[in-house]
Structure formats: structure tokens, C-alpha cells
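J.: Just the structure for this:
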Amino acid sequence: MENFSLPTATGVAAIGLKTGLIFPNDDIAAITTEAVKSFVEDKDIICVTEAVVARSQNRYISCSDLAEDIQKKLNLKPKSTLAVISPIASRNRFALVLKALAMATRGGKVIVQLSMPLDEVGNQVMDEEFATTRIRLKKVLKSLREARENTPQLNVLIREIIAALKLQELGYNILSIRKITGTGIADLTVRTPEGKLAVAEVTFANLEKAKKKAIEIKQDVDGAEQAMVIAVDLGHHKIVMADAETTDEAKTYDFGPQLESYHDPDVVYINELENIKFSHPITGIDYRDLYIEMIESGDAEGEVLFTNNPLKVYDRGYINGVCISAVHERDKLKELFTSFGAMVPVLTLQDIGPGPWGVIGSNVSDFEKGVLKLLPGDADGTAENIKAKIREVSGKDVEVLIFGDGAYKDPDTGIYEMADPHPAIGVSSGLKSAALRTGSKLKLQVDTLYNQGYSREEIGNMLKNKQDKITKESLGTTPRSVTSIVATLADLVAGSADAGTPIVLVRGFQYSRAN
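T.: From the prediction side, this is the model:
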């Protein structure tokens, strides 16, 4: 790329640049300068991934050192109970942090509150349909229980909700509950774990009578392949299920252990899930299992709560400390706990480990040895040093940006893959004063002027001379942060796998200074 040049009609261009391997204590300013010196131009933006910057700074911490820091900052005694609030679902980003948190309790307990169905960056924590149906069923159950005192007949509806909750635990998908949803002709219409459409009649005791009715209903439901009967004993907390069309032995289930959990409409507890797994559709990881495993590897007892009300952790007994583990919502959640009157220390991931970011944005360096790589220290200063080095060697005046995760959401996976606090971790002085990027919509201007009868030449001249006052004032673009745009562009170009292009040169990106 010694003779690198772009066509004169080029707008913004971003090119990934390969370097040699970068190790701890390497001179990142010299490496970056060497990579760009032969073709860099004034006003280029040189972007360097935070990963190699942090590595060159030797920014690592072990789980044992992190655990010691956590223990001191939260003042945790042996056998303490620690609440971990709203972490993202990520093996790379959080598993070792969780192990260190568990180690800090010194044989205690860690209660992890996971938001559902997704974490704050879009990772699936629980199947969305399961979560939505589960919470809806439990809310209806709560309403029915509150009204039952004056209307004993509501037990008929309660038994059907209980039956639906138990079927969900067994892997059935609840499609309708006739007396609740007003749809379907069976008490319950479900999809079996094998994918069959099934109808179920629910009774208090008489299975044989219910079998006949279930078979009749099945014949009237298009596509139904199975008829079921379910007897619910509310007094003894037993459920009996049978196939209405076979002589297979009925199965009995005890819902007594889950009853208290059924009565809490804000939380899905582990004892409600039985053998249900929520494997992430892309990674295949069940984060509930992974996080329990990491807690136990830190010699602590683990518990996971699925709830969007973080304060529910207080229902699980005395808490000795709280670690807010969200990335983007950390300050809001910390304020929630402190305003609620927490009498124990409340810290965020930014407060544990070395500054300025703590372990926010950290990722696994060595999983087996329990080592984390942190975000760079003094990223702004590092960017300024790289800028100065490039000017010294090439004579060119550039800006430098150290980038982390890009601020974009993948529409196919639903993941907003931004586990770093900002897309731009550090910037040189010129980018610090960049104004929000705004403008007028060229496509709207051209369409409007064309529809008004102007010719190609007239439209071109009007746009060039900014004479299109009506369209310019009618609709502008959404203001966006210049550094976030450039960092996201760099992250997309660099990739996160094995492209080997930790430096991205951005040319032709126009922006203005803030007043």
C-alpha cells in the first residue's frame, strides 16, 4: 500500500491496516506511525483498536487480584452474600468477572439478577415467548387469587393457570386458555415439546369424563394431533396428566415446591424451570448454567433470578454487598439501590479493578488461568501521543481515535454488541471539540426539487449554492456523535475475529467544531 491513493470522486473511505503482532510493553505510537507513515494525509483519522493499545500497556488483572480488590471495597466478610445486578450475558465479557465476585465472598453466596428476556445489549437470556407467557400467566394467577375470597368459582380458572404453568415447565408452548383468552374451544390449546398441536381438558378429579370431551374437541380443532386430560388438586398441590386416547399410565406432578414461586409475578425462579434450557440462538450457551458454574468455580453458592425488578434480590435474604454489573445502565441502577436505602456498599463494575474503567469493557485473556484484559489506561493521552508521533515522522496533521465496540445493532441476531462504555475509548484533541454531526437529507432535497420541475443542472446548482431553503428547513438528519460514528465505522472495518487489522485509516470524513 506504499502508493495508496483514492479516486477523486471518493467520499468517506475506511481501510483496515495490518501490523505485526503487538505484545505488552510495545511502543504503540511507533507501531501505528510505521503502519501509516508512507500514505497518511492531513485530516485523516487514524483509529486503533483498544485491544492492542491495552495489550501494549500490559493492562491485565487476575481473578485472584480482582477478588481481593472487590472484597476490600465491599468490605465483605467470609461467607458473605453478594447481589450481582443485570450483567450482560457473555462468556468473554463477564464469566471471569463473576468468578472473581464469587471468590470475594470467601465461601459465601452470589445471587445474580438477570433481566429477561434479553440483557441490555440484546443477548437472549430467556426464550422471549416463554418469558412473556410465563409472566402473563403469573400475573393472571395473582389477580385470580386476590379475587377468589369473594368468588370461590374462580378456582376453576386458577386450576387452568396452574396447569398451564406446569405444562410450560414440561416444555409445552401455551397457545390459548379458553376461559382467560376467549379463544379456542378447549380449556387449553398447546404445542407439545415434539411440535404437535394438542388440546387439553382440565378438571378437578374425573379424568375419564374429561377424556371423552377432550377426544370430541380434538376432532373439531383443525390440525390437532393429540388430546390430553389434566386433573388439578389445588388442596394437595398435585397435577395428574394423561393422554386421552391411549392407555398409557397417567403421570403425577407435585407443584407444591413451585407454588410460592408461582405466586410472585415479577420473577421466574430456577425451581420453575425444571429441565428447561435457554440456549443462546447464536452461541448455544445457557447463561444460567454458565454463571452458576462460574460462581461455583469461585467456591461460592450460586442463585439466578430472572426478573426485570432488580430490587427482588432483597427477597432472598440479607445482602452484604451489591455489584451493579450493567454497562450502560450502571449509574441509573446504582441510584435505584442507593435511593431505596441500601445499608450496604453498592458498587459498579467501573468501581472494581484499576481505573479509569475498572472491569467494564474487560474480556478474557486466559480463561484457564483466570486473567482479564482491561480497557486502556489514559486512552486520550495515548491518542495524543500517537498523533504527535505521526506528525513528527510524516509531517501530517491527523486525529487519532482508540475504538472499542461499535454502536450498531445486528438486525439478524438482535444483538447490540456494545459491551464497552463508549465506541470511542479515547480521542486526540481535535476530536474532543467535534460538534454533533447534522445536515440536511440530500435524498429528500433531490426528490422535492425534482418533483417541483427543476432540471438536473438547476438542482445541482441549487444544492451547490445552498439555495434550497424550503427543503433544508423542512427535515434534517438525526444529530450523532462524530466519535461514535467513526469508532463504529472502524469497528466494522476491523472486525472482531482474525482479520489482523487493528488500525483503520478513515479519510474524507467531514465534521465541524463545536462552538
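
J.: From here on, just use CA atoms for contacts and neighbour counts.
T.: Will do.

J.: Show the subsequent helix or strand relative to the top helix by length along the chain.
T.: The residue-count maximum for a helix in the chain (DSSP state H) belongs to helix 128-148. Scanning forward in sequence from helix 128-148 by DSSP states H and E, the next helix or strand is helix 155-169.

J.: ok, for residue 380, nearest residue in space, not its chain neighbours?
T.: residue 426 (4.3 Å; C-alpha to C-alpha, 6 or more residues apart in numbering).

J.: Kindly check the end-to-end length of stretch 451-460 for me.
T.: Using C-alpha to C-alpha, to the nearest Å, the gap from the first to the last residue of stretch 451-460 comes to 14 Å.

J.: ok, the residue nearest to residue 380 to residue 333 distance?
T.: 25 Å.

J.: quick one: which of these two has more around it?
T.: Summary of the neighbour comparison: residue 426 and residue 333, criterion other C-alpha atoms under 10 Å, with residue 426 having more neighbours (28 against 20).

J.: residues near residue 9, how many?
T.: Counted with other C-alpha under 10 Å, the burial measure for residue 9 works out to 6 neighbours.

J.: Over to residue 395?
T.: A count of nearby residues for residue 395, using other C-alpha under 10 Å, gives 14.

J.: ok, it - contacts?
T.: Residues in contact with residue 395, defined by C-alpha atoms under 8 Å, 6 or more residues apart in numbering, are absent; none qualify.

J.: what about it, distance to residue 386?
T.: For residue 395, the distance to residue 386 under the criterion C-alpha to C-alpha works out to 13 Å.

J.: Here is the second sequence; please produce its structure so I can put it next to the first one:
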Amino acid sequence: MRCVGTVVRGIRTPIIKKDDDLATIVVDSLMAAKESEGFEFRDKDIVAITEAVVGISEGNYVTVDDVAKDLQEKFPSKKIGVVNPILSRNRFSIILKGIARGMDKITLLSSFPSDEVGNGIMDEGILDKSEFDLASVISEDEYKKTFGSWIHPFTGINMVDFYRDLIESEDCEVEFVFSNNIRTILDYTNDVLTCDIHTREKSTALLKAEGANVYGLHQVLTEPVDGSGCNPEYGLLGSNKATEEKLKLFPKTGQAVVEEVQRRLIELTGKQIEVMVYGDGAFKDPVGKIWELADPVVSPAHTSGLVGYPNEIKLKYVSDNKFADLKGDELKEAIKDEIRKKAENLMGQMITEGTTPRVLTDLIGSLCDLTSGSGDKGTPVVFIQGYFDNLAND
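T.: Below is the predicted model of the structure:
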């Protein structure tokens, strides 16, 4: 009888740089880990590769000047509204530097009391006691008077001050306004760059219907500028700060990478191994209230065996209801038999209540993100065994 279910291993690799053969590095690192740790490959094992090393190896970078040039072509007035940017130095500061370098004036509209993924911009306790509510439009002067220079407890930074200094350092004028209605920006300008991640299509369509000249971050750098990198599907979304003058974009060759890694592993092991690229996990921190997912998707590329949703019964429900009178080995065998007989699609049935109705790559990618972390673990590859196992698999 198997006594262990899912096993997750962070796989150490060499430091990956531009033009490295990523597929070879991933496969060689897995084979070295196999020898070191003594595991064997099995069908339905999963190999996951962080999007960062895919983007790095393909050299998918753009500069601040590339961003400025693309935006000048889209907004020749050089006076734009920047709507709902994420409040993140890593994610948005270099993008904002490019916007400011290309424009003469920015009206920056921020949602409140936090951005799309939960980064705070004001003290919610003060907001509750103030004259303002979530439907208010708050000017920058009113923000300063009511909320002061609010410091985020985790970063120690006020992002309004930080973004103002950054914009003005590029000789660009800036005006801040705080509103949860993106139409508010049309009171200031008709040229708008929307910066939200997960509602991007809705936002651009809404403002376009109002007659605005509008683009989203997902529509910037979709093609190369002067030989730069690009991402045809996501543009600047999913990018990260590389240097003070450069951004690493979300990868564009991920599907070719996962298919090549899968091909090599099947050839080497004889097992049907699935492969995916993952970025941010799709989970929320209950203390900091930050929703981790600042990428446009969790997995921009994966092999076909990872498509779909979990199809699981809730053991607790079956135990407490259908087999309420059973205990011990008799209960266990009855539940294992129930698992073996389950339908291929349990959607909507009471027996699944309490299971997680999310796509597989979102769940697996979240597991991988928590395993690899975002710092110095040095494990950009994650190897998962037993994810698709259940109690009936002996």
C-alpha cells in the first residue's frame, strides 16, 4: 500500500542567461536530481518551469526607450490618462518610466483603497471615518489632506510619492486622481492607457465605447520596436523589472519549450510526463491582503495532459453521508470503491461539494509558485509526482 500521495520537489539548475538551451538545462537538471535523490519517473508526473527563465533564455527584453517610442506612436498628443496601474515597483515602475519618457503629461487614475491585486494606497480605517466612500472621486490635494503620505506597512513606501518622483524625473507633468470608476478619466483626457490586468478587455471596450482613444498594456510592445523583444498576446502585461532601463517580458516561446522538454523526457524515461510554464500563483495572502496573481495568466504554456479541471469526490462528504455507519478498513475500502466507480464528469453533483473548481494549471501553478518562491531558492524547475493520484491508487 502506498503511504505517500503528492510529492513536490524544487529542482536546482544552473543560473540561466540569454540564449541558453533551456530544454537541455531542464532535462539535464531533472536527470541529475533523479540520480541524487533516487526517485523514478512515472506516468503523469509534472515538470513545471518558471516563466522568468523562459523569458530570460529567449532574451525577451524591452527598454524604457522602446516603451516610450511605442506609446508616442499610439498617443501623438503626448498627454494621456494612465488608469489603474498596479502599485508595484517591480511590476510597474519601469513601465511608468517609459510612459513618462514618451509623454508630456500624465493624469494617473488609481483605484482605492487598493489596486487590483490588493496593494494598499490609503488607510482604510481613515477612509471609513472620512467624508469619502468607494463611489467618490478624490483629488490629489484631498488625498494628501485626508490620508497624508500613507506608508505601506510592508514596503515602507508611499506609492503616490514614489510614482510622482519617478514621473517628474523624466520631465513629465503628473496629476493624480482617485476613483473606482474608470470613466472618471474622460473628465481629464480622451487619450487613455488602461493598466489593469484581469479586467483589461472590459476596461478597454468600455472606454472605447465612450469614444476614447484607448489602448491597454496588453496592446503595447506586441511587436518589436527597433529590434526589441515583444509579446504578441500580452504586450507589457506580466513583465518584470530587469534593470533601471530594461524590462523582461512575459515569455512568448513557452509552448515550444514545454513540448520539447516533454518529447525529450518521454524519449529518455518511456513515461508520459506533462510539462508547463508557470508564473504567479493564483492565491491571496490573508494578512497582507495581496492577491499574488499579477501575471495575465498562471500558465502561458502547457502540454495537453494538463488541460481541464479536477474531477474529485469529497471524501469527508462520502464518509459522513453515504458511509456514515462504516469505520476502519471497511470504510476505507468502500470509499476506494466509490472513487473507482466515479463518473468521468462529476460537475454539479453533491458528491463534489467542497472540492476546488479551478482549472488544473491554476492549481498546479500555485503549488509551483509556493515551492520555488520569488527569491534565492535557485529552483526554477518544479517536479511533481502523484498529483493525479487518489486514495484508490495503491
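
J.: what angle do the longest helix of the first structure and helix 155-169 make?
T.: Using axes from the mean of the first three to the mean of the last three C-alpha atoms, to 10 degrees, one finds that helix 128-148 of the first structure and helix 155-169 are set 160 degrees apart in direction.

J.: Tell me the residue in the first structure aligned with residue 10 of the second structure.
T.: Taking TM-score structural alignment as the alignment basis, one finds that residue 10 of the second structure is matched in the first structure by residue 16.

J.: can you tell me which residues contact its match?
T.: Contact criterion C-alpha under 8 Å, 6+ apart gives 493-494, 501-505 as the residues in contact with residue 16 of the first structure.

J.: circling back: which neighbouring elements make contact with the longest helix of the first structure?
T.: helix 155-169, strand 267-269 (3 or more C-alpha pairs under 8 Å, 6 or more residues apart in numbering; DSSP states H and E).

J.: residue contacts, residue 334 of the first structure?
T.: Counting by C-alpha under 8 Å, 6+ apart, residue 334 of the first structure touches 324, 346-348.

J.: And residue 142 of the second structure, by the same measure?
T.: With the criterion set at C-alpha under 8 Å, 6+ apart, residue 142 of the second structure makes contact with nothing.

J.: The aligned partner of residue 132 of the first structure in the second structure: neighbouring residues, count only.
T.: In the superposition onto the second structure, residue 132 of the first structure corresponds to residue 128 when matched by TM-score structural alignment. The burial metric for residue 128 of the second structure, expressed as a neighbour count using other C-alpha under 10 Å, is 11.

J.: which residues of the stretch 301-450 of the first structure fall in strands?
T.: 301-307, 321-324, 346-348, 363-366, 371-373, 399-403, 424-427 (DSSP state E, counting those that start in this stretch).

J.: in terms of contact, does residue 92 of the first structure touch residue 364 like I think?
T.: Yes: using C-alpha atoms under 8 Å, residue 92 of the first structure and residue 364 qualify as a contacting pair, with a distance of 5.3 Å.

J.: Comparing these two, which residue is more hemmed in?
T.: Under the neighbour definition other C-alpha under 10 Å, residue 92 of the first structure and residue 364 were set side by side, and residue 364 has more, 20 against 14.

J.: Could you check which residue of the second structure pairs with that one?
T.: Structural alignment (TM-score structural alignment) places residue 364 of the first structure against residue 241 in the second structure.

J.: cool, residue 28 of the first structure as well?
T.: For residue 28 of the first structure, the aligned position in the second structure is occupied by residue 22, per TM-score structural alignment.

J.: Quick check: closest non-adjacent residue to that match.
T.: Per C-alpha to C-alpha, 6+ apart, closest to residue 22 of the second structure is residue 57, 6.5 Å.

J.: what's the counterpart of the one you found in the first structure?
T.: If you follow residue 57 of the second structure across to the first structure using TM-score structural alignment, you land on residue 56.

J.: Kindly report the same for residue 137 of the second structure.
T.: Residue 137 of the second structure maps onto residue 267 in the first structure when the alignment is built from TM-score structural alignment.

J.: can you pull the contacts of the residue mapped onto residue 419 of the first structure from the second structure?
T.: Residue 419 of the first structure is assigned residue 294 in the second structure as its aligned equivalent, the criterion being TM-score structural alignment. Contacts here follow C-alpha under 8 Å, 6+ apart; on that basis residue 294 of the second structure touches 117, 197, 238, 280.

J.: do that again at 10 Å, thanks
T.: Going by C-alpha atoms under 10 Å, 6 or more residues apart in numbering, residue 294 of the second structure touches 86, 88, 91, 116-117, 196-198, 237-239, 279-282.

J.: nearest to residue 341 of the second structure, of those?
T.: For residue 341 of the second structure, the closest of the contacts of residue 294 of the second structure turns out to be residue 282, at 31.4 Å, with distances computed as C-alpha to C-alpha.

J.: That closest one -> the first structure?
T.: In the first structure, residue 282 of the second structure lines up with residue 407, judged by TM-score structural alignment.

J.: my read: that match touches residue 417, true?
T.: Yes: Residue 407 of the first structure is in contact with residue 417 according to C-alpha atoms under 10 Å; the separation is 7.3 Å.

J.: From the neighbour counts alone, determine which of the two ranks first.
T.: For residue 407 of the first structure against residue 417, the residue with the higher neighbour count under other C-alpha under 10 Å is residue 407, and the figures read 20 against 17.

J.: what number of residues lie near the closest residue in space to that one that isn't next to it in sequence?
T.: In this structure, residue 407 of the first structure finds its nearest non-sequential neighbour in residue 488, 5.7 Å apart by C-alpha to C-alpha, 6+ apart. The number of residues packed around residue 488 of the first structure, counting by other C-alpha under 10 Å, is 22.

J.: same question, residue 217 of the first structure
T.: The local packing count at residue 217 of the first structure equals 19, with neighbours defined by other C-alpha under 10 Å.

J.: For it, which three-state class applies?
T.: Under the three-state scheme (DSSP: H, G, I helix; E, B strand; the rest coil), the conformation of residue 217 of the first structure reads as helix.

J.: Could you measure from it over to residue 173 of the first structure?
T.: For residue 217 of the first structure relative to residue 173 of the first structure (C-alpha to C-alpha), the value is 19 Å.

J.: swap in residue 70 of the first structure?
T.: Summarising the geometry, the distance separating residue 70 of the first structure from residue 173 of the first structure, computed by C-alpha to C-alpha, is 42 Å.
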